[in-house]
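>>> Sharing a model that was predicted from the sequence below.
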Amino acid sequence: MKLAGAGVVLATSQPLLRAQVASLDVIVIGAGLAGLHAARLLEAFGLKVRVLEASKRIGGRIFTLDDVAGKPEAGGNQIGAAYARTVDVTTQLGLKLEPSGRSPLLRDDRLVIHVDGERYDLAEWGNSAANPFAEAFRNLPPDRVLSRVVGPSPLESAAAFRDPKHAKWDVPALNVLREKGFSPAALQLMAVTNGLGDTLAETSLLNLFYAQSNIAEIIKIKGPTQNIVGGNQRLPEAMARSLKGDVLLQRRVVAVDADTRGAVVRTDDGVAHRARFVVCALPLPTMRMIAFTPALPKAHADAVAVAAYGKVTQIHLEVTRPFWGDDGLAPYLWSNGPLERVFPQDSRGDGNPPSVIVWINGAECASWDRLDDAAFGARAIAELEKVYPASKGALRMAKRISWHHNALAGGAWINWAPTQITRFAHAISQPAGRVHFAGEHTGHTLRGMEAAMESGERAATEILARA
């Protein structure tokens, strides 16, 4: 692989496709897991490949925070035993996997529940007059109530979420919960840390079922949850290094022009890259910045225009001294206040996390987004001191991550809004002429990292069948 930054200019070209001869077999747009896996597979069969990446780094939403104590993951947190492709490529590239440490702080009996300014442990919450849930759900941590309420997934498998026969469930989860008789107070608490929609009205019941089926598929495969030694970002970095062709960073694609003979991919530095085929492995919101000629098929274009992606704000705080322990609780929090959730970043599993992460989903992100970095960190620490008074002076701001404000991501993951699975899930993985598509949003089975790998494999296979 030749890794190049923005200063390297490879070629110029005339704009007319008919005057251009393809010098490459495939151009891959996006150096995340999906694009890199497709590139590796295509090269393995002798095709000439170039990867174009708009950002300064490899990995997309796989992002190890190497400059934060403990090197927490900002995306692509863990590798499950069911992630067969991910584990296989990791092993092929000589990277080492280690079991993810299970922190003694991440136990239900150490969870802090903070509702309307009052602090509870789980037993206290179960008996509290502030708890709005029926008896069957009162003793659950609030973030588990939603999945328990909707019940076990009726899908035959994770892959079945795309089957048109399940369109009847592609409706707002809020409607179903209201029909079940939940009070406004209960609905508000269920919505707080729902990661599959900004609000319950914007959350598809079918997507909730898909998420449940995904978990069910994962736990069928016995084995530890793992991480890559040194950070999960080492995987896409190693994948990029293993390529023979160029991986060009800071090359934002602005146009893709294709006809029956090939394609020209134009980048913002004025260079036109020619190839017989294209793999577009970008999140849907990022594709809004690209002019496709001919235009994408209507359903795919509509998905690019309106598909919902998860709003996630992370606040990484380094721990300068332990501030928990006297009351037996932990820096493990669920709240309906501005912090929403706090997790100890205890990858060693020894109960001494070097950092904690504040994790905020959906609508609450708006209250943080308007703050500058200094105010952001000050607010996070002040809010934690309200819940954990002993934390005063024990935390310092390390990193702010807002995936939905990253123009090259558009959000943390696809959040299928009601009707969108039925309308778009099939269309977005279909080739458009010589342009093929990959990315976790186009996955047919599992979610997350493995969906990205599966989609890259599918796109490469499609091209190999035509090359």
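The structure has been received and is ready for your questions.
>>> switch to C-alpha atoms for all contacts and neighbour counts from now on
Will do.
>>> thinking residue 167 is in contact with residue 422, fair?
Yes. When contacts are counted by C-alpha atoms under 8 Å, residue 167 is listed as touching residue 422 (5.8 Å).
>>> Please identify which of these two sits among more neighbours.
Set residue 167 next to residue 422 and count neighbours by other C-alpha atoms under 10 Å: residue 422 wins out with 21 against 17.
>>> Output the contacting helices and strands for the helix or strand hosting residue 51.
Here residue 51, judged by DSSP states H and E, is contained in strand 49-52. Contact analysis of strand 49-52 by 3 or more C-alpha pairs under 8 Å, 6 or more residues apart in numbering; DSSP states H and E lists strand 24-29, helix 33-44, strand 246-248 as its packing neighbours.
>>> here's the one I want to compare it with:
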Amino acid sequence: MKRRIFIQKSGAAGLALSVMPIACTEPAPKLDAEVLILGGGLSGLYLAYLLDKAGKDYLVLEGSNRIGGRMFSREDIGREVGGRGIGDKYTEVMKLVKEFNTEMIDITDYMRSPTAIYVEGKLHAKWPDPATNPAYLQFTAFGKSPQLTALNQWYQKPELDEKYSELLKRNGLTEAQIDLANISANYNDIRETSAINAYHSSAFRKFNGSERVLNFKGGSKHFIKAIADSLKNPVLTNKMVNTIEDNENGVVVSCIDGSKYRAKKVVSTMPFTTLRDVKMNTSFNSNQKKAIQKLDYTDITQIHLQHTEPFWEQDEMPVDIWTDTPLERIMNMSSSPTEKELACWVNGIGTAFFDKMSEKEVAEYTIKKINEIRPSSVGKIEYLGQQNWGKYPFNKGAYVEFGVGQAAWFEDMIKPAGNMHFAGEHAARESRGMEAAAESANRVFKELIS
């Protein structure tokens, strides 16, 4: 419609409304679903599964070109690069495993294989003193602190909310040892992150009750596909959200491809690192605003390799190596006791070293450094690819990490706001990892049907 005609008609309509009865007002726009679920990872898929079972209408929008979120089987390099390990007492996840008869592999007996130590230019097949082993300094020191007595205490104990490095220092670590502990700690920086994260992780390991650790046979892709295939409605991919409008008729979600979707409710399973890029008019409480804008996620870069010969048989050293080099930890990531899948696992501030490199430079540096650390590997390892979770645009991090003072936001940040609800690994009261994603989805499902 031409602009002049549109203005004329709009003006006429405005005049007409002043004399028209209220019953003739324009009806609310047609809804595409009762519930829009933003994110096709485990949390979003599980929520869709629960809504399916309850006969509720929903639509899942996934920003990337695939489903699974941080459960990611990289077909191009033939490796799992995301979440894979689950405990046998993961209540919510194991329900799905049994529902879809998913084949699992028990890796408990060989997941904690020996680790060589490379420090100050020297490779040790075995560290002589367990109390000073640089790979376990964090755990040795943290174990001296009183632990939580319940799974949900982590956000209810402000007296424990301090820099993790301060706790470790109080428990005997020197500044130099704290630098070494930072390599093993799965956080961005133990000099900045809250000790609350360590307390929560420890409580989950203790109180979840799992005795066995399981991996998905053939990769997590089979599990994710089974959930998606069971849904009545397809998951729409390549639907990166850029606007959420919340009004009296419900919500309107707009995507960067120009598409729009309307529903009564919207559930965001998006990490706050990506949700903060979305334009929203929702009335969030003050702690939600702070969490959405400031909550951090751990950067992890994995550098995946393959071997052409079992070089560890030549030098008779353990396959796994903890190092004080930029490669940090070199680990066997295979789910099989007879196979080896090597990857360098770099955490937090250490990822910045590789972020400034091209992929070719990452490959060259990695091979050269491993050859230097372990001469038996020369000519026997090849670069496959890297997974940089900090730079992955649909997550911008591997998992949530609370800074000092941020755990106090938790109860407020997961409350419904307007027509929006929050699920995802970051929104679980008790669990961590994949079980956290599923736990939060179950909580939101109850909110929606209550």
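Good, I have the coordinates. Being a predicted model, the structure only gives us computed values, none of them experimental.
>>> Quick check: TM-score for this pair?
Taking TM-score structural alignment, normalised by the length of the second structure as the basis, the two superposed chains have a TM-score of 0.90; 424 aligned residues with a C-alpha RMSD of 1.9 Å.
>>> Relative to residue 369 of the first structure, tell me which of the helices and strands packed on strand 49-52 of the first structure wins on proximity.
With C-alpha to C-alpha as the criterion, residue 369 of the first structure lies closest to helix 33-44 of these, at 27.9 Å.
>>> what range in the second structure does the closest one sit on?
Residues 42-53 of the second structure are where helix 33-44 of the first structure lands when matched by TM-score structural alignment.
>>> Other residues contacting the matching stretch?
The contact list for stretch 42-53 of the second structure (C-alpha atoms under 8 Å, 6 or more residues apart in numbering) reads 37-38, 57-60, 68-69, 71, 224, 227-228, 230-232, 269, 423-425, 434, 437-438, 440-442, 444-445.
>>> how big is the offset of it relative to the first structure?
Mean deviation of stretch 42-53 of the second structure from its aligned counterpart in the first structure after superposition (mean C-alpha distance after the TM-score superposition for the first structure): 0.9 Å.
>>> distance between that stretch and the chain's centre?
Distance, stretch centre to chain centre, for stretch 42-53 of the second structure: 18 Å (C-alpha atoms, centre = their mean, to the nearest Å).
>>> likewise stretch 353-369 of the second structure?
24 Å.
>>> again, but for stretch 74-90 of the second structure
Distance, centroid of stretch 74-90 of the second structure to centroid of chain: 12 Å (C-alpha atoms, centre = their mean).
>>> next one: stretch 345-364 of the first structure
How far stretch 345-364 of the first structure lies from its chain's middle: 17 Å, per C-alpha atoms, centre = their mean.
>>> Give me the nearest residue to the equivalent of residue 396 of the second structure over in the first structure, chain neighbours excluded.
Aligned by TM-score structural alignment, residue 396 of the second structure pairs with residue 410 of the first structure. Spatial nearest neighbour of residue 410 of the first structure, excluding adjacent residues (C-alpha to C-alpha, 6 or more residues apart in numbering): residue 404 at 4.8 Å.
>>> For the one you found, which three-state class applies?
Taking DSSP: H, G, I helix; E, B strand; the rest coil as the rule, one finds residue 404 of the first structure in the helix state.
>>> what about it, distance to residue 376 of the first structure?
Per C-alpha to C-alpha, to the nearest Å, residue 404 of the first structure is found 16 Å from residue 376 of the first structure.
>>> Please apply the same query to residue 27 of the first structure.
40 Å.
>>> Those two: which is more packed in?
A side-by-side neighbour count of residue 27 of the first structure and residue 376, using other C-alpha under 10 Å, places residue 27 first with 26 against 16.
>>> Surely residue 168 of the second structure touches residue 138?
Yes. Counting by C-alpha under 8 Å, residue 168 of the second structure touches residue 138, with 7.1 Å between them.
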